[in-house]
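# what's the 3D shape of this:
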Amino acid sequence: MFNRLFGFNRRAFSSLSEQEILALAISSEEDDARIYRAYADGLADDYPHTAAMFEEMAAEEDRHRAWLIELYRKRFGERIPLIRREHVRGYYQRRPDWLVRPLGLENVRAQAALMEEEAQRFYAHAAQRTEDAATRKLLGDLAAAEQRHEALAGHLAEKHLEGDAGRQEERTERRQFILTYVQPGLAGLMDGSVSTLAPIFAAAFATGDTWQTFLVGLAASLGAGISMGFTEVASDDGVISGRGSPLKRGLTTGIMTALGGLGHALPYLIPDFWTATTIAIAIVFLELWAIAFIQNRYMETPWSRAIFQVVLGGALVFAAGMLIGNA
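So this is what the prediction gives:
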């Protein structure tokens, strides 16, 4: 375990021969092509045009590998030693595609740009380590090619993501974001902000005790968060509805529910009752307007309807809590 952790079983890059450097380059190009094809497979259903872009980038890596193998055969014969990134200390590592999931558009594009930048640095450094003119020329050409890959990615993006195709993929990604995060988070925030108003302010006006009010608010917020989170997870596995991972939706809903209630419970840590209550009311006002804004911004709910549903509804719940507390 310690050998793997501290790299004792790895060779330093500076100790590699030209034959080993070429073998490492061949395996690296093979791995990069495999990663790009995995990206393409993972994106094919929702983002077919971006998937085609990564298929072309994988084909480009295949061409690089073919050039390297041809040069290797001329210099060292048919037997290529198995040298991979994990065998070399200080060499850049690749994240497997299953660690990059979910494969959002910006996520994989940024990862591809990083891959090309790291490959360019490797070839530039390897070229300086070689004395054979043909090898040095090929490695230098590959360094230049990798440097151009960012421009190639941009060209491929323009080719595959222009016009309606690009807009459709952006709409698909935005829809998935809304279904997985915005909708569950909004439901949680609404429940936490509105449903806890009555018990918190009823406790506040009934007892006049800020600490007891805070405990009621804490219990109501955490209890609602746990309940809403589990309800969201159990309600839909996301397979048919396309709403995404139930765990992500459940966590989003639970956290936002708890935060919605804690927002106007935390002021009651202030010992002075009226100061705490005034701040809590101000926070409630901000929470309700934030909910209305999110509805308008992401759910395309008209301002008039959002204000009526959220602000007026929250005001009625607050009034009910205050009246009950003063009864």
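# CA atoms for contacts and neighbours, from now on please.
Will do.
# in the protein, which spans are strands?
If DSSP state E is used as the criterion, the strands of the chain fall at 11-12, 88-89.
# Output those as JSON lines; include the columns distance to G185 and mean neighbour count.
Supplementary listing: those in JSON lines, determined by distance: least, Cα to Cα, whole Å; neighbours: other Cα atoms under 10 Å:
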{"stretch": "strand 11-12", "distance to G185": "49", "mean neighbour count": "14"}
{"stretch": "strand 88-89", "distance to G185": "44", "mean neighbour count": "18"}
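# The ones you listed into TSV, with extra columns for distance to M256?
Written out in TSV, the entries for the strands of the chain read as follows (distance: least, Cα to Cα, whole Å):
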stretch	distance to M256
strand 11-12	49
strand 88-89	44
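# The structure of the following sequence is requested for comparison with the preceding one:
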Amino acid sequence: MIPGFSSRRRFNDLSEQEVLALAISSEEDDARIYRLYAERLREGYPASAAVFDGMAEEEDDHRRQLIALHRDRFGEVIPLLRREHVAGFHARRPVWLIENLGLETIRAQAAEMEREAGAFYARAAAHARDAATRALLGDLAAAEAGHRDTAQALAEEYLHDEARDDEDHAARRQFVLTYVQPGLAGLMDGSVSTLAPIFATAFATQDTHTTFLVGLAASVGAGISMGFTEAASDDGQLSGRGSPIKRGIATGMMTTVGGLGHALPYLIPHFWAATITAIIVVFIELWAIAWIQSRYMDTPFLRAAFQVVLGGALVFAAGVLIGGG
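This is a model prediction of the structure:
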């Protein structure tokens, strides 16, 4: 908070000089964000990085124009005024979250940044009482619209169809390596490996409460084990599989989900109602795994279905035989 201000200022209470100072600091912030985007994307998506480099230069140019205007009208000293000092002003995502954004999210957020800035200035201009202030805010809104035109022109220059296709393919591959592949491994392990202990307990005891506790313990234990194993097995630096923490979380969560799917039906107190429900859930789980393999891992659906359903059926049969023996 600015010293001497008891609360955030209302936009309508700002002087023309303060509006200009706010515009200058906003342009500076946006240029910095675009450069961070460019640095984040440079290695894997050079064409998109070039687009954001160009957008940052455009923001710098507008900032220089605004500073020149401030110098002509109000002198050299620019008031310290930033977004967080003004109530209702559009916020920007914290810098440390940029590392977690994917390519399409970054593209979408950049477009949203320009849209929000333009809409804010246009809305403020419509409510301004002073003619000079209204003109100033209208100029700022037009400048933001110009930013969007520049972004489109840069995208057409650097992101031709082949470059965009290459980058989209690289983004999809990274998504598969970081989330889908580890998550699928976890889902398969959780769904298949817990079949035997859950159904063995169910048929041995015919006690739904005990079966649920065994299933819960097996699912959570398997999730923790698989998550730590995935995170510790590969730091992602050489393989390019991405953050070990992200992969570990994806694997651990999906392993737990896979086991809980057929453990939760045993919250039903009636044994056969719970068991039939659990068998239906297992059937759905196995076919879902086959679909994910076909959709993301380019495995023919019938082959994936045969492998998963056959493996699951064998483990299920082993559990029933052991529990009923």
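# re the thing from before, right, and the strands of structure 1 - which one's nearest Q183 of structure 1?
Within these, the stretch nearest Q183 of structure 1 is strand 88-89; the backing value is 45.7 Å (Cα to Cα).
# mean deviation of the closest one from structure 2?
For strand 88-89 of structure 1, the mean distance to aligned residues of structure 2 following superposition is 2.9 Å (mean Cα distance after the TM-score superposition for structure 1).
# Quickly note the distance from the alignment partner in structure 2 of D272 of structure 1 to F316 of structure 2.
Residue correspondence, TM-score structural alignment: D272 of structure 1 in this structure matches H270 in structure 2. H270 of structure 2 sits 20 Å away from F316 of structure 2, taking Cα to Cα, to the nearest Å as the criterion.
# Equivalent analysis for L184 of structure 2, please.
Summarising the geometry, the distance separating L184 of structure 2 from F316 of structure 2, computed by Cα to Cα, is 19 Å.
# residue ranges of the helices in structure 2, please?
All helices of structure 2, identified by DSSP state H, fall at 16-41, 46-74, 103-127, 131-158, 161-175, 181-193, 195-205, 208-233, 244-263, 271-296, 301-324.
# okay if I get those as JSON lines plus mean neighbour count?
Supplementary listing: the helices of structure 2 in JSON lines, determined by neighbours: other Cα atoms under 10 Å:
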{"stretch": "helix 16-41", "mean neighbour count": "20"}
{"stretch": "helix 46-74", "mean neighbour count": "19"}
{"stretch": "helix 103-127", "mean neighbour count": "17"}
{"stretch": "helix 131-158", "mean neighbour count": "17"}
{"stretch": "helix 161-175", "mean neighbour count": "15"}
{"stretch": "helix 181-193", "mean neighbour count": "24"}
{"stretch": "helix 195-205", "mean neighbour count": "23"}
{"stretch": "helix 208-233", "mean neighbour count": "20"}
{"stretch": "helix 244-263", "mean neighbour count": "26"}
{"stretch": "helix 271-296", "mean neighbour count": "18"}
{"stretch": "helix 301-324", "mean neighbour count": "17"}
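# Next, the contact list for F205 of structure 1, please.
Neighbouring residues of F205 of structure 1 by Cα atoms under 8 Å, 6 or more residues apart in numbering: 322, 325-326.
# Show me which of these is closest to E29 of structure 1.
M322 (68.0 Å).
# What lines up with that closest one in structure 2?
Aligned against structure 2 - with TM-score structural alignment as the criterion - M322 of structure 1 pairs with V320.
# which ones are touching that match?
196, 199-200, 203.
# List the single closest residue to whatever residue of structure 2 lines up with G223 of structure 1 in space, sequence neighbours excluded.
Aligned against structure 2 by TM-score structural alignment, G223 of structure 1 finds its counterpart in G221. Nearest-residue entry for G221 of structure 2: T256, 8.0 Å, with adjacent residues in sequence omitted and distances by Cα to Cα, 6 or more residues apart in numbering.
# can you tell me how far that neighbour sits from H70 of structure 2?
With the distance defined as Cα to Cα, T256 of structure 2 ends up 59 Å from H70 of structure 2.
# circling back to that earlier point, isn't the residue nearest to G221 of structure 2 up against M226?
No - because the distance of 9.3 Å does not satisfy Cα atoms under 8 Å, T256 of structure 2 is recorded as not touching M226.
# what do these two both touch?
In contact with both T256 of structure 2 and M226: G186, using Cα under 8 Å, 6+ apart.
# show me what contacts L323 of structure 1?
Taking Cα under 8 Å, 6+ apart as the definition of contact, the neighbours of L323 of structure 1 are A202.
# Nearest residue to the middle of structure 2?
In structure 2, the C-alpha nearest the mean C-alpha coordinate belongs to L101, at 5.7 Å (Cα atoms, centre = their mean).
# need the contact list for the residue opposite it in structure 1 once aligned.
Using TM-score structural alignment as the criterion, the counterpart of L101 of structure 2 in structure 1 is L103. Residues touching L103 of structure 1, when contacts are defined by Cα under 8 Å, 6+ apart, comprise 39, 42-43.
# Please repeat the previous calculation with a cut-off of 7 Å.
Contacts of L103 of structure 1 were listed using Cα atoms under 7 Å, 6 or more residues apart in numbering, and they are 42-43.
# how much space between it and R89 of structure 1?
The gap separating L103 of structure 1 from R89 of structure 1 is 29 Å, by Cα to Cα.
# Can you spell out the matching residue range in structure 1 for stretch 177-190 of structure 2?
So in structure 1, the equivalent range for stretch 177-190 of structure 2 is 179-192, judged by TM-score structural alignment.
# If you could redo that for stretch 43-53 of structure 2, that was the one I meant.
For stretch 43-53 of structure 2, the aligned range in structure 1 is residues 45-55, judged by TM-score structural alignment.
# Verify the contact between A12 of structure 1 and V88 for me.
Yes - taking contacts as Cα atoms under 7 Å, A12 of structure 1 lies within contact range of V88: 5.8 Å.
# Which residue, neighbours along the chain excluded, lies closest to the residue in structure 2 that V311 of structure 1 lines up against?
Per TM-score structural alignment, the equivalent position to V311 of structure 1 in structure 2 is V309. For V309 of structure 2, ignoring the flanking residues on the chain, the nearest one in space by Cα to Cα, 6+ apart is L286 at 5.9 Å.
# The one you found reaches F306, doesn't it?
No - L286 of structure 2 is beyond contact range of F306, at 9.9 Å (criterion: Cα under 7 Å).
# M297 of structure 2 pairs with which position in structure 1?
For M297 of structure 2, the equivalent position in structure 1 is taken to be M299, counting by TM-score structural alignment.
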